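Peer 1: need a structure here:
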Amino acid sequence: MGRRRRDSDDDDDDIEERFNKKSAKLARKEKERAAPVEGKLSEEEKARRKEAKKARQKERKAEERKAEEQERLQEKEERRVEQERLEKKRQRKREKRERDKVKKSQNPGDEKIKGKSSEPKGEIKELSMGIQYYDKQIGTGPSIEDRSRIRVSYVGKANDENGKVFDRSNDFSFKIGKGDVIKGWDIGIRSMKKGGTRVLIVPPKAAYGNRDVGAGVGGKLWFQVHVKDCNPNEKGKV
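Peer 2: As a prediction, the model looks like this:
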């Protein structure tokens, strides 16, 4: 009674075999899903590589933007340096013009004469002792007379108006007719007015005689004298 029939055992074997085959098939599919076929990538690998590519592109773009920004900053700095250089150059020119303007206003008679003067000469006139002069600029106000105290700027040259400079001053004060200066000045400066500029041509006998004061011996002396201030009635210092 308790013994199974043979045909039942065969059926059980068939069922077990089919179950084993099905399990093996499922295992192979699972393995195939877990391990991709050679030459093909899994979805996870594709996604990973895609993310890595995006990261590399993002990093490359960031580096390019950084390089462009550095280039812009460098160009900006170069423009700033160039503007500063040009501004300094313009400032130096403005300062030079201001200095020249002040110098000219303070000392218009102390100008170098090179070649032919751009300012036309006045008529050359002759005084006593062979002194000659011509006016480059006529001043205003009362004329300088004997005993007048005046303040001048001047430049002295040897032999002619383009000669060697042997003496000069931007501010020299003296009294006419008191022997403070050479005869060529005492005689040649009279009749000038404040603001006037005169060129005196003085022979040795009305200057330093045979003494060499840096202009050689025996030559005529040329003085360009500008009257900065004068007061014919003032006995004190101007």
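
Peer 1: When you work out contacts or count neighbours from here on, use the C-alpha atoms and nothing else.
Peer 2: Will do.

Peer 1: after the helix ranked longest in the chain, next one along is what?
Peer 2: What stands out as the longest helix in the chain, according to DSSP state H, is helix 43-106. Note on helix 43-106: by DSSP states H and E, the next helix or strand toward the C-terminus is strand 125-126.

Peer 1: Next, the second sequence, to be compared with the first:
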Amino acid sequence: MIPRLALFTLSALCLSMAHADEVQVAVAANFTAPIQAIAADFEKDTGHTLVASYGATGQFYTQIKNGAPFEVFLAADDSTPAKLEKEGDTVVGSRFTYAVGTLALWSAKEGYVDDRGAVLAANQYQHLSIANPKAAPYGLAATQVLDKLKLTEATKAKIVEGQNISQAYQFVSTGNAELGFVALSQIYKDGKVTSGSAWIVPSDLYSPINQDAVVLSKGKDSAAAKALMDYLKGPKAAAIIKSYGYAL
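Peer 2: As a prediction, this is how the structure comes out:
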């Protein structure tokens, strides 16, 4: 005979599992590592499962407009979610800024990039990697930096363009480009650069990278989507986000 307390615990567990759900999330590529860490805690704490797809914000916009099954969008900017909101493709009132991104100039080589980014103006490299500025906000920020430093023309023939910030990072990590503009979150953890050498680009050289989250129309009745948005505003997610070099 099963004790009453065990029966109650089993019933509560079954009830919890019955209400657990999946949430399909479109995640800007720069936020890959943080969301993977958050997803593990989110599933443990809520029972819901986060299923993430990674890519460029501009490409996700097109996919969403074409009926992609995403329920939540974690963009790399604030303008794309605002545009979707204006076009009636989101749950009104759900949008908020979950992170503020930082741009870094990075090389996989130790000591190659100095802490003031002088290597950029020295122009001794063959290839400079950036993300597609039309689809990826970090790519747009990179072009703004080059413009502010009056290096657009000097670097034009050296640009290697990735479809998104992950590909821009890969070009540098594999040695196909000596250096490149990446998201700080890709090379940073717990207060330090984890590999190679980097210049954390001063924020006055590019427009703020306010990254907004929004519940899409397909997620309007999803308990998991609502739970994720609440979780992203909580202390556990905030600690993880900060550890990757984002501001809140």
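
Peer 1: What value does the TM-score take for this pair?
Peer 2: In this superposition the chains share a TM-score of 0.20, using TM-score structural alignment, normalised by the length of the first structure; 80 aligned residues with a Cα RMSD of 6.3 Å.

Peer 1: follow-up on the earlier one: in terms of secondary structure, what does the longest helix of the first structure contact?
Peer 2: Counting contacts by 3 or more Cα pairs under 8 Å, 6 or more residues apart in numbering; DSSP states H and E, there are no secondary-structure elements packed against helix 43-106 of the first structure.

Peer 1: mind running it again at 10 Å?
Peer 2: Judged by 3 or more Cα pairs under 10 Å, 6 or more residues apart in numbering; DSSP states H and E, helix 43-106 of the first structure is in contact with strand 165-175.

Peer 1: Summarise which helices and strands the following helix or strand past the strand it packs on is packed against.
Peer 2: For strand 165-175 of the first structure, the following helix or strand on the C-terminal side (DSSP H and E) is helix 183-188. The contact analysis (3+ Cα pairs under 10 Å, 6+ apart) places helix 183-188 of the first structure against strand 132-137, strand 197-202, strand 221-231.

Peer 1: Adding distance to Glu71 of the first structure and mean neighbour count as columns, could you present the ones you listed in a markdown table?
Peer 2: A markdown table is the format used below for those (distance: least, Cα to Cα, whole Å; neighbours: other Cα atoms under 10 Å):
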| stretch | distance to Glu71 of the first structure | mean neighbour count |
| --- | --- | --- |
| strand 132-137 | 61 | 19 |
| strand 197-202 | 61 | 26 |
| strand 221-231 | 60 | 24 |
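
Peer 1: Between strand 221-231 and the longest helix of the first structure, find me the angle.
Peer 2: 90 degrees (axes from the mean of the first three to the mean of the last three Cα atoms, to 10 degrees).

Peer 1: what angle sits between helix 43-106 of the first structure and strand 165-175?
Peer 2: Using the same axes, to 10 degrees, the inter-axis angle of helix 43-106 of the first structure relative to strand 165-175 is 60 degrees.

Peer 1: Please identify which of the helices and strands packed on helix 183-188 of the first structure is closest to Lys50 of the first structure.
Peer 2: Closest to Lys50 of the first structure of those, according to Cα to Cα: strand 221-231, at 91.3 Å.

Peer 1: That closest one vs strand 132-137, what angle?
Peer 2: 50 degrees.

Peer 1: who does strand 221-231 of the first structure touch, helix- and strand-wise?
Peer 2: strand 132-137, strand 149-158, strand 165-175, helix 183-188, strand 197-202.

Peer 1: switch the cut-off to 7 Å
Peer 2: Under the contact definition 3 or more Cα pairs under 7 Å, 6 or more residues apart in numbering; DSSP states H and E, strand 221-231 of the first structure sits against strand 149-158, strand 197-202.
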